[in-house]
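A.B. asks: Predicted model and sequence follow; I will ask about them next.
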Amino acid sequence: MTEPAIYSSLNEAMRLGNIPWENHATVTGIVEAIGIQSFHAHNAYGIRAVRREEGPDLWIAYGDTSGFTSKEEARRAAPELPRWPDRKKGQWGVTHPENRHRDGGGTRRDRPVGEKCPSCFTEKASNGSCLCD
């Protein structure tokens, strides 16, 4: 069995971990607030972020981040985001601005797929920028 990839940077992790461009600033803020020492591939999608200090890993996915030790830690890391308890692990998570969570009516909030950059292969933001910029 091969070991999961270790990414060289947060930008590489977000690009290869399928984190949408619209969530990059949010994820960067969370990572800076918590203090992360390394980023690892998690399955086909997402990132396992290992803390510098003691505590559970953060699990960064397309539309959310979980692994916060308390509601207060989640609030400090991402004060503007909705928080929720992860009852399976006794931890907390936050929902990113761009996500695939279902709204109250049970329908997905789909958005059109954007143009891909031919150089870095990421989806361009609505203003046309990408990871190459």
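C.D. replies: Right, received. Where do you want to start? Numbers count the residues shown, from 1 in each chain.

A.B. asks: hey, let's count contacts and neighbours off CA atoms from now on
C.D. replies: Fine.

A.B. asks: Residue 31 - that's part of a helix, no?
C.D. replies: Yes. Under DSSP: H, G, I helix; E, B strand; the rest coil, residue 31 sits within a helix.

A.B. asks: Put this next to the first one:
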Amino acid sequence: MNNRIIVDTGPLVALLGERDARHQWVKGQMATIRPPMLTCEAVISETCFLLGRNGGHPVSVLQLLDIGLVSMAFDLSAQVRSIRLLMGKYADVPMSFADACLVRMTEILDDSCLFTLDSDFKTYRKHGNREIPTIMPAG
């Protein structure tokens, strides 16, 4: 795959949780992705929380950063206004903070593709009206 891949919480949780229903699907997709996948601190925080809540090991997501499979590529301090506007625009969905950061990342990294399990990204638009290219399960 040639595009830069931005990764959401769902695929990371599924990758690190062998009992996760989407584990095998995510592993199959990973075979087509050239590292590093890009993400933001909000996604890492959500992933740590969900892994811990479900009996996993939150530190395992940090190991993905250590080995270079995942890399941070977002400066929140430079994007606060854009994040606030996105969350306001999609308040009826509602849009989480992490989702807003990911949408903003797709705007900044215009040739990127978002690896997600979250169907809300079919609703969200980058630059106001452009569909966000995604890797997500059918259905």
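C.D. replies: All right, it came through fine. What you are looking at is a predicted structure, and each value in this text was computed from that prediction instead of being measured.

A.B. asks: With both chains overlaid, what TM-score comes out?
C.D. replies: Remark: TM-score between the superposed chains equals 0.28 [TM-score structural alignment, normalised by the length of the first structure]; 65 aligned residues with a CA RMSD of 4.9 Å.

A.B. asks: looking at this, residue 46 of the second structure is in a strand?
C.D. replies: No. According to three-state DSSP, the state of residue 46 of the second structure is helix, so it is not within a strand.

A.B. asks: Could you measure from the closest residue to residue 28 of the first structure other than its chain neighbours over to residue 59 of the first structure?
C.D. replies: Distances taken as CA to CA, 6 or more residues apart in numbering place residue 10 nearest to residue 28 of the first structure, at 7.6 Å, with adjacent residues excluded. With the distance defined as CA to CA, to the nearest Å, residue 10 of the first structure ends up 13 Å from residue 59 of the first structure.

A.B. asks: Against residue 71 of the first structure, how distant is residue 11 of the first structure?
C.D. replies: When distances are taken as CA to CA, residue 11 of the first structure and residue 71 of the first structure turn out to be 26 Å apart.

A.B. asks: Name the nearest residue to residue 82 of the second structure, sequence neighbours excluded.
C.D. replies: Once chain neighbours are set aside, the closest to residue 82 of the second structure by CA to CA, 6+ apart is residue 104, at 7.2 Å.

A.B. asks: what's the burial count for the one you found?
C.D. replies: 21 (other CA atoms under 10 Å).

A.B. asks: Tell me the helices and strands packed up against the strand or helix carrying it.
C.D. replies: Residue 104 of the second structure is part of helix 97-108 when elements are defined by DSSP states H and E. Using 3 or more CA pairs under 8 Å, 6 or more residues apart in numbering; DSSP states H and E as the contact criterion, the secondary-structure elements in contact with helix 97-108 of the second structure are strand 5-7, helix 41-53, helix 80-89, strand 125-126.
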